[in-house]
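A.B. asks: The amino acid sequence is not available; the structure is as follows:
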């Protein structure tokens, strides 16, 4: 039987952190970060990183493992996360992976091959970020500009194949793959939970979260990063940092920066939902009405059923 892996996905501000804690407590689990920004030390408020007193004694892994001026690729994450998952399985713990970076999650759940001929992980990450920021249609349009026939063979929502085609062209100058590409079966007994809510309600939560981040010291956090001399790194290109960098560089007022931050966060949440709905098989739980606490019992029953299917 395949080893179990719980994955919790969904847009920013929907309640993934609380859910991960409850699942880990119920099933003797430990939590693995799969958010590309939360790997960085010092990027706490802007990434909504879990606080120490919120962990409830549950071990957390792959948080704060890089300094802000270091790069960290999806291939790096794949290596680190696969090793950590095996380590947890070896000691009888249930790995619970939580986060919102689609490429990182797919790299684990379906084993992206980063050593393929014509592979370029950094370029692939740029395309993934572009898709989440600008939408799958905009990414597909890039492919269409290169080869309209090839683009017509790939649905815009099949982001994995669009990215692969663009990556192959980038490295080889051709849209033809030198190797046979196919969907790989996951090496895990995947238990994938998605949290969602009414878009208007989600956007309200995102706007409120940004206001709370500012009250908690986001401006000072970004100022410290800015004054340390970190520029053009992966860390400062993230939402919550690039907008305030524009303020510190005199490109906009603080009010304009916060407005842009809220807008970009809302857009990112929309991209996240689109990604997870089309790239993964997910059991969705709508948390629009009431708090996440009200959904926890049904989520725990779902996980229990997947871990012990013979008991159903």
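C.D. replies: Everything's here; your move. Note that this is a predicted model, so its numbers are computed, not measured. Numbering: from 1, shown residues only.
A.B. asks: rest of the way, CA atoms for contacts and neighbours
C.D. replies: Will do.
A.B. asks: what are the ranges of the strands in the stretch 101-250 of the chain?
C.D. replies: Along the stretch 101-250 of the chain, the segments classed as strands by DSSP state E, counting those that start in this stretch run 189-196.
A.B. asks: What residues does residue 295 make contact with?
C.D. replies: Listed by Cα atoms under 8 Å, 6 or more residues apart in numbering, the contact partners of residue 295 are 285, 287.
A.B. asks: what's the answer for residue 27, then?
C.D. replies: Under the criterion of Cα under 8 Å, 6+ apart, the contact partners of residue 27 comprise residue 94.
A.B. asks: Quick check: it vs residue 153, distance?
C.D. replies: For residue 27, the distance to residue 153 (Cα to Cα, to the nearest Å) stands at 43 Å.
A.B. asks: for residue 240, same thing?
C.D. replies: Residue 240 is 36 Å from residue 153, where distance means Cα to Cα.
A.B. asks: ok, these two, which is more surrounded?
C.D. replies: In terms of neighbours (other Cα atoms under 10 Å), residue 240 is the more surrounded of residue 240 and residue 153; the figures are 26 against 10.
A.B. asks: check contacts around that one.
C.D. replies: Contacts for residue 240 were tallied using Cα under 8 Å, 6+ apart; they are 46, 47, 261.
A.B. asks: let's bring in a second model and compare:
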């Protein structure tokens, strides 16, 4: 295979992406670039499922990028991600290694593969004021009216939905021009996990994380000075556990509602990936339940033949 080939590993939460990508990187002597919108933050470890131990195989450390690069509460835009991705991507290529993009944030993945033209969008106080009293459901409907379809995978809080509308509103008023970053050619591998198995894994993983210190992790971040609103902005675990820690929700309510939210999140992820296929990307789906050796063999067959190499155009 060519040294400048980008391999992309995607799939819904609890599909085993990290372990699979690390195994593939071990075989190919590659390096991983994270495509996770929350793993960029330091100290947000258990709730984001960083599983950093999975980057060491048989005593060999698998280098990773775009994990632990910002402090909780700091602003980080899609434009920032594109910039950081290309910096890491070029660094890996310069050292003649294989870059492997791995994650479940569909918009991050598609933005770098397509080369989205995304300016650094300023705050719009007037628009925010107009949207302030709308419900999350109303904001989601507004967001769905924009084309091309904006990613709604991570917009499970009003603050995130308002920011997404702000971005789309800004883009709709700009003249189209050349993309800021070039499209990137890639072999895309998707981990396909049975819906019921996915649900079982999500439930088991959530209970494990709650027992292994996720509440204490979030309480420590709050104690460090990060505001509850900033943590709630990150959604899912950080939203519901923060509501519990600050006394706005009981433990049972937090656990039950969080489990439902993660199941819904996984469903939205799959909807986004299927949408990528409709938008011209070829995704080679591999059964997540297969033995790791078989999954790696299937992945290598796609990578070595270059089958399904995709460079989608706007």
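C.D. replies: That came through fine. Remember, predicted model here, so these are calculated numbers, not experimental data.
A.B. asks: Touching, residue 17 of structure 2 and residue 9? I think so.
C.D. replies: Yes - at 6.8 Å, residue 17 of structure 2 and residue 9 qualify as touching, with contact defined as Cα atoms under 8 Å.
A.B. asks: so what's in contact with the two at the same time?
C.D. replies: If you check residue 17 of structure 2 and residue 9 against Cα under 8 Å, 6+ apart, the residues they both contact are 102, 103, 191.
A.B. asks: what are the ranges of the helices in the stretch 201-314 of structure 2?
C.D. replies: Read by DSSP state H, counting those that start in this stretch, the stretch 201-314 of structure 2 holds these helices, from start to end of the chain: 214-223, 228-233, 236-245, 251-278, 292-305.
A.B. asks: Report the buried residues of stretch 125-140 of structure 2.
C.D. replies: 131, 136, 139, 140 (16 or more other Cα atoms under 10 Å).
A.B. asks: just stretch 219-236 of structure 1 next, same as before
C.D. replies: Buried residues in stretch 219-236 of structure 1, defined by neighbour count with 16+ other Cα under 10 Å: 219, 221, 222, 223, 225, 226, 234, 235, 236.
A.B. asks: From those, pick the one nearest residue 171 of structure 1.
C.D. replies: Distance to residue 171 of structure 1 across the buried residues of stretch 219-236 of structure 1 (Cα to Cα) is lowest for residue 234, with 21.5 Å.
A.B. asks: Assign the nearest residue to that closest one once chain neighbours are set aside to helix, strand or coil.
C.D. replies: Here the nearest residue to residue 234 of structure 1 in space, its sequence neighbours aside, is residue 71; by Cα to Cα, 6 or more residues apart in numbering that works out to 6.1 Å. Reducing the assignment to helix, strand or coil with DSSP: H, G, I helix; E, B strand; the rest coil, the entry for residue 71 of structure 1 is coil.
A.B. asks: Tell me the residue in structure 2 aligned with residue 71 of structure 1.
C.D. replies: Residue 71 of structure 1 maps onto residue 75 in structure 2 when the alignment is built from TM-score structural alignment.
A.B. asks: Likewise for residue 277 of structure 1?
C.D. replies: Using TM-score structural alignment, the equivalent of residue 277 of structure 1 in structure 2 is residue 274.
A.B. asks: try residue 106 of structure 1
C.D. replies: Under the alignment defined by TM-score structural alignment, residue 106 of structure 1 is paired with residue 110 of structure 2.
A.B. asks: what about its match, how many neighbours?
C.D. replies: 20.
A.B. asks: just to revisit the earlier point, residues in contact with the residue nearest to residue 234 of structure 1?
C.D. replies: With contacts defined as Cα under 8 Å, 6+ apart, residue 71 of structure 1 is in contact with 233, 234, 235.
A.B. asks: hmm, back to that, quick one: the shared contacts of residue 17 and residue 9 of structure 2 as TSV, columns for distance to residue 281 of structure 2 and neighbour count too.
C.D. replies: Output for those, formatted as TSV (distance: Cα to Cα, whole Å; neighbours: other Cα atoms under 10 Å):
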residue	distance to residue 281 of structure 2	neighbour count
102	16	26
103	16	24
191	15	22
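A.B. asks: re the thing from before, any chance of the helices of the stretch 201-314 of structure 2 in TSV, with distance to residue 90 of structure 2 too?
C.D. replies: Conversion of the helices of the stretch 201-314 of structure 2 to TSV gives the following (distance: least, Cα to Cα, whole Å):
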stretch	distance to residue 90 of structure 2
helix 214-223	33
helix 228-233	31
helix 236-245	32
helix 251-278	24
helix 292-305	20
